[in-house]
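Undergrad: missing the sequence, but the structure's below:
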């Protein structure tokens, strides 16, 4: 999971891109990068760290031009420690191309070999995003041979890219002197939308909040398989480039990843989480009698809408029992399990009066590895809670995710191979209630009938791209162990 943004306008782009990345910071905290374009020349700055730390005044002054793109990175392929793998990536030919990518290619290794032996392109990092850039650059070169690189050539290249890539990808790229390109995989797994500013500037970004927070009005989502090409004078060209696109957005975006004030594929993330609270309430009532619960307490931040709606339906007080230190990052997306464990108590502190002598129902957006939930339950007990019940607005996470979320190893998932009672014992709760998979899909899908199915592989084990086999999952596990050991 990463956050990406691109813009074509007439005003300086550096501040706009910086502001958009701040709004997308929740999508990645490992590295940040911006590239701008002026008179066919690219200017780039990228480094490990948060946006506010990576970009100083001197860096911003060195990013001239009225168009550009940026990314906040959360590594799911390659190495979290390699600064060279921070994005954007650059290829000098053809024309000069810079690219940012959100997602994960499931056939990256096969493409890496193909690029070397057939396309004669060198890949210098372990990042699948550089592989994607290599494929895009090669297909742009093929489509543009002996011609200028206009919309027709760009769309022909993207059609060929779709034929070669497998997995999830939302991409924004700039072609030097030509314009901005944005496209999405044929399943639309990772989000991408675009809109316009009052001055006619065109922006594409992972979430609508990046557009609205920078003064751009959301026009619509980029459809699965669709490509958007914006010339440097602001002319927008759009074409469907995939043979059989099927909208299958990642449901974990609505559960946890996206900001609640965003709209993804026509669905309000906030309303989706309210709906998840409604369906979760039914599961709670069937497990814990409401009169055994004194209050409902969310685990900040993503679970708040679900917890609020659940409390309303149970007729119980909604209370803020945890105070979050906003200067500690989201533990789920912090690289490294040891860092996640240490950060839980730095991140949260209890309000003792909300726990002392009470039976509390804690509501979290999901339970992935279980270590955070165990720490939180223990914190509630230390604050004096008589009983601690735990409810998850998402179903059990039982399967690896291969589309850009940090869940590639079965062994890291608390729900894999364990019963509900075993999970409850591990986290130390007096009762544990999970969301139902079908209820989750209905709760979110009811908000947009056009969404016929979701990518929900971490919950149901079904991989929508149809190319993920058991040996692929085993390879991902080996790679993860190898990276963790370096």
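TA: Sure, I can see it. Just so it is clear, the structure is predicted and the values come from calculations on it, not from any experiment.
Undergrad: alpha carbons only for contacts and neighbour counts from here, please
TA: Fine.
Undergrad: enumerate every residue touching residue 102.
TA: 1-4, 168-171, 190, 404 (CA atoms under 8 Å, 6 or more residues apart in numbering).
Undergrad: element containing it?
TA: strand 97-105 (DSSP states H and E).
Undergrad: continuing past that strand, what's the next helix or strand?
TA: helix 108-114.
Undergrad: show me what that next one is in contact with.
TA: Residues outside helix 108-114 that contact it (CA under 8 Å, 6+ apart) are 123, 128, 131, 164-165.
Undergrad: so which of those residues is surrounded by the most neighbours?
TA: Scoring the contacts of helix 108-114 on neighbours with other CA atoms under 10 Å, the highest-scoring entry is residue 131 at 26 neighbours.
Undergrad: okay, the contacts of residue 102 in JSON lines with neighbour count and distance to residue 79 next?
TA: JSON lines is the format used below for the contacts of residue 102 (neighbours: other CA atoms under 10 Å; distance: CA to CA, whole Å):
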{"residue": "1", "neighbour count": "23", "distance to residue 79": "14"}
{"residue": "2", "neighbour count": "28", "distance to residue 79": "14"}
{"residue": "3", "neighbour count": "32", "distance to residue 79": "17"}
{"residue": "4", "neighbour count": "36", "distance to residue 79": "19"}
{"residue": "168", "neighbour count": "26", "distance to residue 79": "19"}
{"residue": "169", "neighbour count": "28", "distance to residue 79": "18"}
{"residue": "170", "neighbour count": "27", "distance to residue 79": "20"}
{"residue": "171", "neighbour count": "28", "distance to residue 79": "20"}
{"residue": "190", "neighbour count": "28", "distance to residue 79": "21"}
{"residue": "404", "neighbour count": "24", "distance to residue 79": "14"}
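Undergrad: and of the residues you listed, the nearest to residue 148?
TA: Minimum distance to residue 148 across the contacts of residue 102 is 22.1 Å, recorded for residue 171 (CA to CA).
Undergrad: put this beside the first:
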């Protein structure tokens, strides 16, 4: 992705179902659970780099001894930092008792994070600051084990303020800045009530059935309770992903299927998807059930998971990204006038690579059809030279763009900083025939267009192609997200700025003020959640008109090389990714009322010149 956006988070949950002695005997280490947690988190490190945290609950601890532990880090490599510190603690123990790793009981008693219940989290900050205090898991402590709770999740809520009111809590400054703090208060509120009815044996299904209907947002959350029970739950629309694997040794859950498969070396069909509104609930004995907590709603799983966020090592995601690229082959062929001899194909590294393979496959299919037609048209007039020339024709592919390490500079003035931004990417010289070749590059999505204009288009222009075509495997991003992706300001979106520019070109800016007044009326009557009026901003224009204006906006003023932008269609997106139909960033069709409220609030902020979040 050329315009990096903060997104998602990663969740890792493990419940060991055997005593530590079992893992020592079978796998040669009592650290089996912690080792697997480390791998499960590392295999999802793409999902969060602002911080990480883990929590552990130990079973059957004598009264008066700690049973819930947590540690967090927000250094540059937080996962490594956390597990390095655990390793140092064990090394210190080995100084006094070299064979301590052979004694499960001693290890459990002396290593704080050696517990039967393990919860890990990777954070990308979309709400709150990036201080370590905002890293998950959050914990609530109590003298009663069953009222202790560690909670982490991959989510955003858009009704945080209302949640505090619903449970009659006056939030402090910290709680106001964290939606997890709000979620924690609500879940713990109902946990404490359930525990009062059945001390240390609260019915977690009842807790979740009372708490989660109050949440407006997309979420996968996991909680560890001090009595040894635990849960993993997914929102009713399935917006955020969740997968699980169960054997007689472990119960595992994570945000990505491939991470579980790799960590535990299991087949695709052994890792199941936690369906929308369902909770995986594990009791203190390690028995489990999957229960429908929220009523089934329309499935609206995030399509960005398939386009970009999740790692492409999952075979289904890989095939879907191939399909996304393949669907773009026809409009690209039309854009280059079917002239493959004078067209070079490349991609913006590195996340667009799989979609690029799909695009090239589409080109190869077309070229092979042409080869067959040409050869058949020759009849008996076939020579070895003609046949060799035709058979050897190939799609021209080059590694044009090279992404350098993040450039850091002491320069603060804007003009000099913009010069530095141009060099985020470098170019491979000698790959394009000057003033002869058209250059086609595919990106997985175009959000702000800033890097395209200030770096990529300028860089490609150095090769002097006759035309630059930028292809996006995602449709036009038009609307904010409020379910876990850090896209909340309308003015940041190149598609929105293109629509505004078209309004101004037509001399109809007054119409924008009319839309603004309609939105303000919704706000006045507390109806912002009822409909998405920002759709009216795009209504007069075709997708092609907006794409053409985007091409103008990402073209540096001094550049005389024509630039074209081609986007994925909504229809082809859904055909490529049939199980993840959440497309509100492209269509404005939000799955919950909070989405409408956020997009309308974002429009008010834009019209009033406020550079603040919409939620």
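TA: Thanks, I have it. Just so you know, these numbers come straight off a predicted model, no measurement behind them.
Undergrad: TM value for the aligned chains?
TA: For these two chains in superposition, a TM-score of 0.86 is obtained (TM-score structural alignment, normalised by the length of structure 1); 460 aligned residues with a CA RMSD of 2.9 Å.
Undergrad: remind me what the longest helix along structure 2 packs against, helices and strands.
TA: When structure 2 is parsed with DSSP state H, its longest helix is helix 353-378. Packing partners of helix 353-378 of structure 2 (3 or more CA pairs under 8 Å, 6 or more residues apart in numbering; DSSP states H and E): helix 315-327, helix 329-335, strand 343-347, helix 384-391.
Undergrad: redo the ones you listed as TSV? Include distance to residue 105 of structure 2.
TA: Output for those, formatted as TSV (distance: least, CA to CA, whole Å):
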stretch	distance to residue 105 of structure 2
helix 315-327	41
helix 329-335	61
strand 343-347	54
helix 384-391	69
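Undergrad: which residue lines up with residue 485 of structure 2 in structure 1?
TA: Using TM-score structural alignment to pair residues, one finds that residue 485 of structure 2 aligns to residue 405 in structure 1.
Undergrad: redo the helices and strands packed on helix 353-378 of structure 2 as CSV? Include distance to residue 32 of structure 2 and mean neighbour count.
TA: Converted to CSV, those look like this (distance: least, CA to CA, whole Å; neighbours: other CA atoms under 10 Å):
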stretch, distance to residue 32 of structure 2, mean neighbour count
helix 315-327, 27, 22
helix 329-335, 47, 16
strand 343-347, 40, 23
helix 384-391, 55, 11
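Undergrad: looking at these, which is nearest to residue 277 of structure 2?
TA: It is, among these and with distance given as CA to CA, helix 315-327, at 22.5 Å.
Undergrad: what's the angle between the closest one and helix 353-378?
TA: Relative orientation of helix 315-327 of structure 2 versus helix 353-378 (axes from the mean of the first three to the mean of the last three CA atoms, to 10 degrees): 50 degrees.
Undergrad: quick check: buried residues in stretch 212-224 of structure 1?
TA: Within stretch 212-224 of structure 1, the residues scored as buried using 16 or more other CA atoms under 10 Å are 212, 214-218, 220-224.
Undergrad: so where is the strand holding residue 102 of structure 1 in structure 2?
TA: Counting by TM-score structural alignment, strand 97-105 of structure 1 corresponds to residues 149-157.
Undergrad: with structure 1 superposed, average distance for that stretch?
TA: Taking mean CA distance after the TM-score superposition for structure 1, the mean distance separating stretch 149-157 of structure 2 from the aligned residues in structure 1 is 0.8 Å.
Undergrad: the match of residue 485 of structure 2 in helix, strand or coil?
TA: coil (DSSP: H, G, I helix; E, B strand; the rest coil).
Undergrad: swap in residue 306 of structure 2?
TA: Going by three-state DSSP: residue 306 of structure 2 is helix.
Undergrad: so what corresponds to it in structure 1?
TA: Match for residue 306 of structure 2 (TM-score structural alignment): residue 254.
Undergrad: what about its match, how many residues nearby?
TA: Residue 254 of structure 1: 25 neighbours (other CA under 10 Å).
Undergrad: how about residue 207 of structure 2, what's its match in structure 1?
TA: Using TM-score structural alignment, residue 207 of structure 2 lines up with residue 157 in structure 1.
Undergrad: its match touches residue 145, doesn't it?
TA: No - Residue 157 of structure 1 is not in contact with residue 145 according to CA atoms under 8 Å; the separation is 11.3 Å.
Undergrad: more neighbours: which of the two?
TA: A count of neighbours by other CA under 10 Å puts residue 157 above the other of residue 157 of structure 1 and residue 145, at 23 against 12.
Undergrad: wait, a helix at that one?
TA: Yes - under three-state DSSP, residue 157 of structure 1 falls within a helix.
Undergrad: how much space separates it from residue 137 of structure 1?
TA: 9 Å (CA to CA, to the nearest Å).
Undergrad: check residue 197 of structure 1 too.
TA: Residue 197 of structure 1 is 29 Å from residue 137 of structure 1, by CA to CA.
Undergrad: more neighbours: those two, which one.
TA: Of the pair residue 197 of structure 1 and residue 137, residue 137 is the one with more neighbours under other CA under 10 Å, namely 25 against 17.
Undergrad: and the more buried one, what pairs with it in structure 2?
TA: Using TM-score structural alignment, residue 137 of structure 1 sits opposite residue 188 in structure 2.
Undergrad: mean per-residue distance, the helix or strand its match falls within versus structure 1.
TA: Taking DSSP H and E as the criterion, residue 188 of structure 2 maps to helix 179-197. By mean CA distance after the TM-score superposition for structure 1, the fitted helix 179-197 of structure 2 averages 1.5 Å away from its aligned residues in structure 1.
Undergrad: for that helix, name the packing helices and strands.
TA: Using 3+ CA pairs under 8 Å, 6+ apart, helix 179-197 of structure 2 sits against strand 138-140, strand 149-157, helix 160-166, helix 173-176, helix 204-211.
Undergrad: good, we can wrap up now.
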